[in-house]
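K.L.:
next one to model:
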Amino acid sequence: MRSLPADCDALLTCIQEENGIALLRCQTSASQLLLPDELDGLPITRLGDYAFSAREPRQLPEGTFQLLLTSGGGQIPAHDAAALRLVRLPQRALSLGNYAFYGCTGLEALEIGGSLQSVGTDAFMNCFSLRRMTLAAPAEECRCLRSLLQEYSGELELRFTPPAGPECRLFFPAYDEDYEEMAAPHIFHYNIRGVGYLCRQSFDGHRFRYDQYDASLDLLLRTHEFSLAARMALDRLRFPVQLSEAARTAYLTCLSEHTAQLLELVLAEASTAPLAFVLALDLLDRQALAEGCELARTARRTEALGLLLEYQNRRFGAPRARSFDL
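P.N.:
Next up, the predicted model:
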């Protein structure tokens, strides 16, 4: 069996097709899986049904071959779908098969090339930990975007990082769906709960519509907790791709009316970049700043506390020194 040097150990089962290589099965116990973009000079263009899942494909066609990705050990790894945390798909992959990540319960992040066009049925079934997808194309050019959002109803942040053009981030809240039996026999009512479903309908055909997405903020504020609206607002204001002035004003108003909760949210982040951005918006008054400083002290966020105190001094002046007569 041939092997290729890689950052992790994985056994790939593939077949050559007319336009490239199809990856039918990937066996690995690695937490981070960075797949190659091509094999033998041919691009990997298709990812098969159950390719990464806990369950094996029902049947593999004749003509398959296997290749071992190895970080140095040279041993064939046992497959553990639950061990996966991050997967980078081949950048020229065109399709992702049915149930591709079924049972990958620990999967947190997925990196997708800008060429992906279709996503199979229940591709992310039981991916309970999935929270982030990064796509190497603008949202309006991702033909797979609608099907990605249809196949995953959990809370999700999408990051768009095209080679040329501005980065964009979009937050999609979770939603629930179920069937309620109304009368026997087999008469059901389909229920959908959560603004996450409305956010996912922001399309004209397969083209993403930023204006429709921004319009869902009002309903989100009326029906959900503020932290969800704040995440949407922060992402759109920090990465304002096709952000209208009216939408920008609505997002700023949303944040300015909930400054205490906003500070709790950004201070919970490991990075201080969201806090620095919030401070640059000049939304915080003296009381909000004092509460933010206390939160940072309690959480032992030294760097964040330094940013808050520096901003407080710059905007309101250093506090007056106090002296006491004995």
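K.L.:
CA atoms for contacts and neighbours, from now on please.
P.N.:
Noted.
K.L.:
hang on, isn't Pro166 packed against Arg238?
P.N.:
No: judged on C-alpha atoms under 8 Å, Pro166 makes no contact with Arg238 at a distance of 11.0 Å.
K.L.:
with adjacent residues omitted, what lies nearest to Phe128?
P.N.:
Nearest residue to Phe128, sequence neighbours excluded (C-alpha to C-alpha, 6 or more residues apart in numbering): Thr105, at 5.4 Å.
K.L.:
find residues that contact each of Pro166 and Arg238.
P.N.:
With contacts taken as C-alpha atoms under 8 Å, 6 or more residues apart in numbering, Pro166 and Arg238 have no neighbour in common.
K.L.:
spell out for me which residue occupies the centre of the protein.
P.N.:
Centroid-nearest residue in the chain: Arg132, 1.9 Å away (criterion: C-alpha atoms, centre = their mean).
K.L.:
distance of that residue relative to Cys142?
P.N.:
Plainly put, Arg132 is 16 Å away from Cys142 if you go by C-alpha to C-alpha, to the nearest Å.
K.L.:
from the contact counts, what lies against the longest helix belonging to the chain?
P.N.:
The residue-count maximum for a helix in the chain (DSSP state H) belongs to helix 302-316. Judged by 3 or more C-alpha pairs under 8 Å, 6 or more residues apart in numbering; DSSP states H and E, helix 302-316 is in contact with helix 273-280, helix 286-298.
K.L.:
do that again at 7 Å, thanks
P.N.:
Contact analysis of helix 302-316 by 3 or more C-alpha pairs under 7 Å, 6 or more residues apart in numbering; DSSP states H and E lists helix 286-298 as its packing neighbours.
K.L.:
ok, Ala54 - contacts?
P.N.:
Ala54 sits next to 80-81, 102-104 when contact means C-alpha atoms under 7 Å, 6 or more residues apart in numbering.
K.L.:
now stretch 260-272: buried residues?
P.N.:
For stretch 260-272, burial by neighbour count (16 or more other C-alpha atoms under 10 Å) applies to 260, 262-267, 272.
K.L.:
with stretch 285-298 instead?
P.N.:
Within stretch 285-298, the residues scored as buried using 16+ other C-alpha under 10 Å are 288-289, 292-293, 295-296.
K.L.:
for stretch 3-16, same thing?
P.N.:
Of the residues in stretch 3-16, those with enough neighbours to count as buried (16+ other C-alpha under 10 Å) are 3, 6, 8-16.
K.L.:
rewinding a little: list the contacts for the residue nearest to Phe128?
P.N.:
Shown in contact with Thr105 (C-alpha under 7 Å, 6+ apart): 82, 126-129.
K.L.:
one more, for comparison:
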Amino acid sequence: MLLDILPLKNNTARLVRAYGEAPCIALPSALPAPEGGSWAVTELGDYCFSESPRNLPAPDAVCRYAVGEDGSAVLTRAFGRDRTGRHRRYDLDFGTAPEEDLHPVCGNFLEEAVLPDSLRVIGSCAFYNCRRLRTLSVGAGELTVGSDVFLNCFALADLIVRADPEQATGLFALVNNITEAVRALFWCPGEAAPRAGLWYPAYWEDVEESPAHILLHTFSGQGYHYRQCFLDGKILCAEYDAIFPDGHASEDKDIMAMLCFDRLRWPWGLTEQAKAPYTAFLKANTGRVVARLLKAQDLDSLKALLALDVLDAAGFAEAAALAVQAEQAAAAALLADAAYSRQAAKPNRKRYDFDF
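P.N.:
Model (predicted):
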């Protein structure tokens, strides 16, 4: 992977462009400076991962680095001067490739991006038209985010925040730049599972001009209200949970069922009072969750659903039919074993013989 970096003040730097042959990219937090020391990668430039970059700096203003699979970085060009000893050839994953053959990691090619802990600014339209971007991972630091950062990122499903849900993060800035449904997973490095999974349903914004030439903003969908449950970068857990009881009726039931499932499987800050409506809705809509998990072939999540004990006899029958329809034998066997265990755990009814 190659990175074009623009130096900034105070030993910081901005990513201008990335090149490589893999659709999943992990950016380093720091890079060696040409004159010694290091630069912290604190910014993503405008249109950084867009297929149509704009206002790129001149070649003699940037530095190019080759980043290996282990994350180590080597300076290959400094302000237009080759540092490898090769004529018009640059190190790509510690091999060689002509500059005209460099493949930008951008647009429909990009599928996953792991941003460094040092990042503090995401420029406008940084991920513009990245239609296959599915997952974005960010650190615990607060973020300043430009406009239209995720415009046309229709596949973006998960924001992985490498932090504890109690910490202040840049999640508020991210979800308020995404109007489609998206899930945030608070997943600390090295841990086997997230500590919290919070869904932010879709919402729509309408702007109308009144006869007095006053712009009126209206919002449709509870997703807007979910996105306001922050204070100083921290999640307001009670406010988030208070939306569901009266706010799910007009929402996408598939999304709301997943919201309930993830809220119950990772119950960070969940009170018994808030748990009740989530459980009731999930019991009535287990088929929606099962169908989604079968499509993703996610057996671990199916096991988590079974552990919540929200499927009754009708729910097991529906789930088994869905597994058969999806031709997933492993899921069908898992459901059959769970249904049998549940039935076997029930106390036997007493029987009485009357001898006349």
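K.L.:
now the two most distant members of the buried residues of stretch 3-16 of structure 1.
P.N.:
By the measure C-alpha to C-alpha, Cys8 and Gln16 form the most distant pair in the buried residues of stretch 3-16 of structure 1, at 23.3 Å.
K.L.:
leaving out sequence neighbours, find the closest residue to Thr13 of structure 1.
P.N.:
In space, Thr13 of structure 1 is closest to Gln66, 4.5 Å off (C-alpha to C-alpha, 6+ apart).
K.L.:
quick check: closest non-adjacent residue to Ala331 of structure 2.
P.N.:
In this structure, Ala331 of structure 2 finds its nearest non-sequential neighbour in Ala323, 6.1 Å apart by C-alpha to C-alpha, 6+ apart.
K.L.:
show me what contacts that neighbour?
P.N.:
Applying C-alpha under 7 Å, 6+ apart to Ala323 of structure 2 gives the contacts 294, 331-332.
K.L.:
ok, now with 8 Å
P.N.:
Shown in contact with Ala323 of structure 2 (C-alpha under 8 Å, 6+ apart): 294, 329, 331-332.
K.L.:
same question for Asn126 of structure 1.
P.N.:
By C-alpha under 8 Å, 6+ apart, the contact set of Asn126 of structure 1 is 102-105.
K.L.:
pretty sure Tyr99 of structure 1 contacts Cys127?
P.N.:
No: look at Tyr99 of structure 1 against Cys127 with C-alpha under 8 Å: they stay out of range, at 10.5 Å.
K.L.:
counterpart of Asp262 of structure 2 in structure 1?
P.N.:
Aligned by TM-score structural alignment, Asp262 of structure 2 pairs with Asp235 of structure 1.
K.L.:
which residue is the nearest non-sequential neighbour of its match?
P.N.:
Spatially, and ignoring its direct neighbours in sequence, Asp235 of structure 1 is nearest to Arg169 (5.5 Å; C-alpha to C-alpha, 6+ apart).
K.L.:
give me the aligned partner of that neighbour over in structure 2.
P.N.:
Matched across to structure 2, Arg169 of structure 1 falls on Gly197, judged by TM-score structural alignment.
K.L.:
Three-state assignment for that match, please.
P.N.:
The three-state assignment at Gly197 of structure 2 reads strand, by DSSP: H, G, I helix; E, B strand; the rest coil.
K.L.:
hang on, the earlier thing: for ChimeraX, what selects the buried ones among the contacts of Ala323 of structure 2?
P.N.:
Filtering the contacts of Ala323 of structure 2 down to the buried ones (16+ other C-alpha under 10 Å) takes a single ChimeraX command:
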select :294,331,332
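K.L.:
now structure 1: which of the contacts of Ala323 of structure 2 match?
P.N.:
Counting by both residues aligned by TM-score structural alignment, their matches' C-alpha atoms under 8 Å, these that remain in contact in structure 1 are 294, 329, 331-332.
K.L.:
which residues does Ala329 of structure 2 contact?
P.N.:
Contact analysis of Ala329 of structure 2 by C-alpha under 8 Å, 6+ apart lists Ala323.
K.L.:
I'd like to know how far it sits from Arg292 of structure 2.
P.N.:
Taking C-alpha to C-alpha, one finds Ala329 of structure 2 at 16 Å from Arg292 of structure 2.
K.L.:
count the residues that sit near the counterpart of Arg162 of structure 2 in structure 1.
P.N.:
Using TM-score structural alignment, the partner of Arg162 of structure 2 in structure 1 is Ala136. Per other C-alpha atoms under 10 Å, the neighbour tally for Ala136 of structure 1 reads 21.
K.L.:
could you do Ala212 of structure 2 as well?
P.N.:
Ala212 of structure 2: 6 surrounding residues under other C-alpha under 10 Å.
K.L.:
can you check Cys260 of structure 2 too?
P.N.:
Cys260 of structure 2 is flanked by 24 other residues according to other C-alpha under 10 Å.
K.L.:
any idea which element it lies in?
P.N.:
Assessed by DSSP states H and E, Cys260 of structure 2 sits inside helix 253-265.
K.L.:
that helix to helix 299-307, inter-axis angle?
P.N.:
Following axes from the mean of the first three to the mean of the last three C-alpha atoms, to 10 degrees, one obtains 80 degrees for the angle between helix 253-265 of structure 2 and helix 299-307.
K.L.:
returning to what we had before: reformat the contacts of Ala323 of structure 2 as a markdown table; add distance to Leu174 of structure 2.
P.N.:
Formatted as a markdown table, the contacts of Ala323 of structure 2 follow (distance: C-alpha to C-alpha, whole Å):
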| residue | distance to Leu174 of structure 2 |
| --- | --- |
| Leu294 | 29 |
| Ala329 | 39 |
| Ala331 | 35 |
| Ala332 | 38 |
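K.L.:
of the contacts of Ala323 of structure 2, which is the nearest to Ala58 of structure 2?
P.N.:
Relative to Ala58 of structure 2, and with distances defined as C-alpha to C-alpha, the nearest of the contacts of Ala323 of structure 2 is Leu294, at 49.4 Å.
K.L.:
dump the residue contacts of that closest one.
P.N.:
Applying C-alpha under 8 Å, 6+ apart to Leu294 of structure 2 gives the contacts 323, 326, 328, 331.
K.L.:
and which of these is nearest to Asp91 of structure 2?
P.N.:
Set against Asp91 of structure 2, the nearest of these by C-alpha to C-alpha is Gln328 (44.9 Å).
K.L.:
now that closest one: how far from Phe316 of structure 2?
P.N.:
Taking C-alpha to C-alpha, one finds Gln328 of structure 2 at 15 Å from Phe316 of structure 2.
K.L.:
next one: Ala26 of structure 2
P.N.:
As judged by C-alpha to C-alpha, Ala26 of structure 2 and Phe316 of structure 2 stand 41 Å apart.
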